[in-house]
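# Kindly generate the corresponding structure for this input.
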Amino acid sequence: MMHCLFDPFINYGFMRRALVACFALSLSTTPLGSFLLLRRMSLVGDALSHAILPGVAIGYLLFGMSLIAMGVGGFIAGLVVTVLAGWVSTMTQLKDDASFAGFYLGSLALGVTLVSLRGSSVDLLHLLFGSILAVDKDAMHFIGIIASITLLILALLYRALVIEAFDAVFLRVNQARFPRLIQALFLVLVVLNLVAGFQILGTLMSVGLMMLPAVAARCWTTSLSWMLVLATTIGMFCSWCGLLWSFYTSLPAGPIIVLSTSMVFLLSVLLGQRDGIALLLRRNLRKKI
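Take a look at the predicted model:
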């Protein structure tokens, strides 16, 4: 049993690289997912994961499978959609979720169309769902740099992010411009990490490792610090399980990792100590008795 759990990572370099990259992503993306959850912006992360596809596609059309070109293109596309969605919600009566939905759906369609102009169905699947074989040393360095930058900025902005998540009115009253700057930097970090994650998980799946561990952790604790630790742990555990599952079944790694986190999420919803379904059922039975 122990050989099945560890041999793929000991004997195969691409499995080790994929595991290290997934662990780095778990360290940086799950805290962002936790703050998105607390700010009631969970679907914004999903919208941005789709929004980066046109930039990734343009980088692919111009330079081929160049990680730097696709990463820069995806980052620019994500920032453009973020700015446009914020501008539309400010200038009109549309709320943020409606404006993000309009732009991300158009971005997804545009990205798929651009890839179809030159690439094959295999290239499209690689961009949408990622590929474990694409994780080379350059990809690891790219992900490691983004994860390090994310953790450093989160450490510097931690108090402000907590205050904004729980008492945004207080922050707006005391610092008129500060909340906008915090939100802008936060969304930039979200876009950066989605760009980093598309190599393994693809543009459609990268948000899964960001949000699902955070939602699962929320089912077990009300403490923010423990939620961040638990979400990171769940992300790493599901990455390990998903890579093993993918290795032994030859299924795509990105969807399998996200499927693993979905299973942990469902278990957390059922058995979680914070308003889990099983706990609520026990309370209702005690009241009836």
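
# Every contact and neighbour count from this point should use C-alpha atoms.
Will do.

# In the stretch 1-150 of the chain, what residue spans correspond to strands?
With DSSP state E, counting those that start in this stretch, there are no strands along the stretch 1-150 of the chain.

# and Leu110, how far is that from Ala57?
For Leu110, the distance to Ala57 (CA to CA, to the nearest Å) stands at 9 Å.

# ok, these two, which is more surrounded?
Ala57 (30 against 17; other CA atoms under 10 Å).

# Does that one touch Val72 like I think?
No - if you go by CA atoms under 8 Å, Ala57 and Val72 don't touch, sitting 10.9 Å apart.

# Quick check: buried residues in stretch 151-170?
Residues of stretch 151-170 classed as buried: Leu151, Leu154, Ala160, Leu161, Glu164, Ala165 (neighbour count, 16 or more other CA atoms under 10 Å).

# just stretch 251-266 next, same as before
252-262, 264-265.

# can you check stretch 185-192 too?
By neighbour count with 16+ other CA under 10 Å, stretch 185-192 contains the buried residues Phe186, Leu187, Val188, Leu189, Val190, Val191, Leu192.

# again with stretch 278-287
So stretch 278-287, judged by 16+ other CA under 10 Å, has buried residues Leu279, Leu280.

# Report the contact partners of the closest residue to Gln199 other than its chain neighbours.
Once flanking residues are discounted, Gln199 sits nearest to Gly130: 5.3 Å by CA to CA, 6 or more residues apart in numbering. By CA atoms under 8 Å, 6 or more residues apart in numbering, Gly130 lies in contact with Phe198, Gln199, Ile200, Leu201, Gly202, Thr203, Pro252, Ala253, Gly254.

# please redo it, this time with the cut-off set to 7 Å
Neighbour list for Gly130: Phe198, Gln199, Ile200, Leu201, Gly202, Gly254 [criterion: CA atoms under 7 Å, 6 or more residues apart in numbering].

# And it, how far from Met227?
The gap separating Gly130 from Met227 is 28 Å, by CA to CA.

# now swap in Leu204 and tell me
Taking CA to CA, one finds Leu204 at 25 Å from Met227.

# One more, so I can put them side by side:
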Amino acid sequence: MDMLYQWLIAPFAEFGFMQRALLGSLLLSVSSCPVGVFLMLRRMSLAGDAMAHAILPGAAVGFLLFGLEIVPMTIGGLIAGIVVALGAGAVSRLTVQREDASMAAFYLISLALGVLIVSLRGSSVDLMHVLFGTVLALNDEALGLIGLITAITLIGLSIFWRALVAECLDPLFLRSVSRLGSPVHFVFLALVVLNLVGGFQALGTLLSVGLMMLPAAAARFWTVRVEPMCLLAIAIGAASCVAGLLLSYHASLSSGPSIILSAGVVYAVSIVAGTRGIVATRLRPASHRTA
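Now for the predicted structure:
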């Protein structure tokens, strides 16, 4: 029992930085995992990854002007993410290029520009901080920001829940019967950018989308209903955060990658053992298989 306490509870009970890391990552799970579910159901998973990189130039400008200050980097990342999202959407609507191609182009430009800006002033350590985050260094200011983003996200999801679900099923039908079709799309993109900015504080621009998408993708192998899928994604995200932080503490590993790899393990298990995974699909009669 004492060994169980030392392995599972003591790191969080005895160290303030572990408590802040746990609180921040759990708030991110509650906020970003449901957003990841809707990204996946909309077939926009790679767009989420592109937008995660899109916040880098804005955060880098904030770093260039004010150093590793949370508020300037957050505001810069938020502005950059919105500009890239709107710019990619405008290109796809005004030209023959599809949105996925324009998003990829914007994301590559943003990534290169952000790395270049950080390298103008910072060291390789600063670049690693921006790209991969420092969840173990979260302070009260960062926790307050993440908490605010979580509250805004939950309120937004509760208000636009039915419209978001309807758009996942049939966006053209939603636009034909309701004026919410186009507005809810931009509201959703704003929530995506907000959560990527919040995740950037803890996991950096390269890994923030991992906590958003991996639990959602894993939950897809267990249920087909949206509400249980969101709740299960939150549970998987929270468990991955706890496991990743414990792994990083006991094995002296980087905390952000440990969290994402823990979520990756759950995803791999879900592929095989989920109720809609490989084993269940192979054992189910062909006439009963669903897409």
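
# Please say which position in structure 2 the residue nearest to Gln199 of structure 1 maps to.
With TM-score structural alignment as the criterion, Gly130 of structure 1 lines up with Gly133 in structure 2.

# Check the mean deviation of the longest helix along structure 1 from structure 2.
The helix that spans the most residues within structure 1, counting by DSSP state H, is helix 178-218. Once fitted to structure 2, helix 178-218 of structure 1 is off its aligned match by 0.6 Å on average (mean CA distance after the TM-score superposition for structure 1).

# go on, stretch 106-115 of structure 1?
Stretch 106-115 of structure 1: mean distance to aligned residues in structure 2 after superposition is 0.5 Å, counting by mean CA distance after the TM-score superposition for structure 1.

# In structure 2, which residue range corresponds to that stretch?
Mapped onto structure 2 using TM-score structural alignment, stretch 106-115 of structure 1 spans residues 109-118.

# Then stretch 161-170 of structure 1?
Counting by TM-score structural alignment, stretch 161-170 of structure 1 sits on residues 164-173 of structure 2.

# same check, this time on stretch 53-70 of structure 1
By TM-score structural alignment, stretch 53-70 of structure 1 lines up with residues 56-73 in structure 2.

# what's in contact with that stretch?
The contact list for stretch 56-73 of structure 2 (CA under 7 Å, 6+ apart) reads 74, 76-77, 79-80, 110-111, 113-114, 117-118, 121, 142, 205.

# List only those of these flagged as buried.
Buried by 16+ other CA under 10 Å: 74, 76-77, 79-80, 110-111, 113-114, 117-118, 142, 205, out of the contacts of stretch 56-73 of structure 2.

# Same list (these) but as CSV, adding distance to Gly48 of structure 2.
Output for those, formatted as CSV (distance: CA to CA, whole Å):
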residue, distance to Gly48 of structure 2
Thr74, 18
Gly76, 18
Gly77, 14
Ile79, 16
Ala80, 14
Ser110, 14
Leu111, 14
Leu113, 19
Gly114, 17
Ile117, 22
Val118, 22
Ala142, 22
Thr205, 11
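
# So which of those are in helices?
Here DSSP H is the test, and these give 74, 76-77, 79-80, 110-111, 113-114, 117-118, 142, 205 as lying in helices.

# Format the contacts of stretch 56-73 of structure 2 as CSV; extra columns: distance to Ser102 of structure 2.
Compiled in CSV, the contacts of stretch 56-73 of structure 2 are given as follows (distance: CA to CA, whole Å):
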residue, distance to Ser102 of structure 2
Thr74, 24
Gly76, 21
Gly77, 19
Ile79, 18
Ala80, 15
Ser110, 12
Leu111, 14
Leu113, 16
Gly114, 18
Ile117, 22
Val118, 24
Arg121, 30
Ala142, 32
Thr205, 19
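
# Which pair of the residues you listed spans the longest distance?
The two members of these with the most space between them (CA to CA) are Leu113 and Ala142, at 24.8 Å.

# Count the residues that sit near His250 of structure 2.
Using other CA under 10 Å: His250 of structure 2 sits among 11 other residues.

# make that Asp140 of structure 2, sorry
Per other CA under 10 Å, the neighbour tally for Asp140 of structure 2 reads 11.

# One more: the one 5 residues further on?
Using other CA under 10 Å, Leu145 of structure 2 has 18 other residues around it.

# Counterpart of it over in structure 1?
In structure 1, Leu145 of structure 2 lines up with Phe142, judged by TM-score structural alignment.

# swap in Gln6 of structure 2?
Superposed on structure 1 with TM-score structural alignment, Gln6 of structure 2 falls opposite His3.

# cool, and Arg225 of structure 2?
Aligned against structure 1 - with TM-score structural alignment as the criterion - Arg225 of structure 2 pairs with Ser223.

# Apart from its neighbours in sequence, what residue is nearest the match of Leu145 of structure 2?
Using CA to CA, 6+ apart and skipping the chain neighbours, the partner closest in space to Phe142 of structure 1 is Ala196 (7.1 Å).

# before we move on, back to that, ok, so of the contacts of stretch 56-73 of structure 2, who is nearest Ala52 of structure 2?
Looking across the contacts of stretch 56-73 of structure 2 and measuring by CA to CA, the closest to Ala52 of structure 2 is Thr205, at 5.6 Å.

# ok, the closest one touching Ala52?
Yes - distance between Thr205 of structure 2 and Ala52: 5.6 Å, which falls inside the contact criterion (CA atoms under 7 Å).

# Name the nearest residue to Gln97 of structure 2, sequence neighbours excluded.
Per CA to CA, 6+ apart, closest to Gln97 of structure 2 is Val91, 7.0 Å.

# Spit out the contact partners of the residue nearest the centre of structure 2.
Nearest residue to the geometric centre of structure 2 (CA atoms, centre = their mean): Met212, 2.9 Å. Counting by CA under 7 Å, 6+ apart, Met212 of structure 2 makes contact with Ser32, Cys33, Val35, Gly36.

# Check the gap between the match of Gln6 of structure 2 and Leu244 of structure 1 for me.
For His3 of structure 1, the distance to Leu244 of structure 1 (CA to CA) stands at 12 Å.
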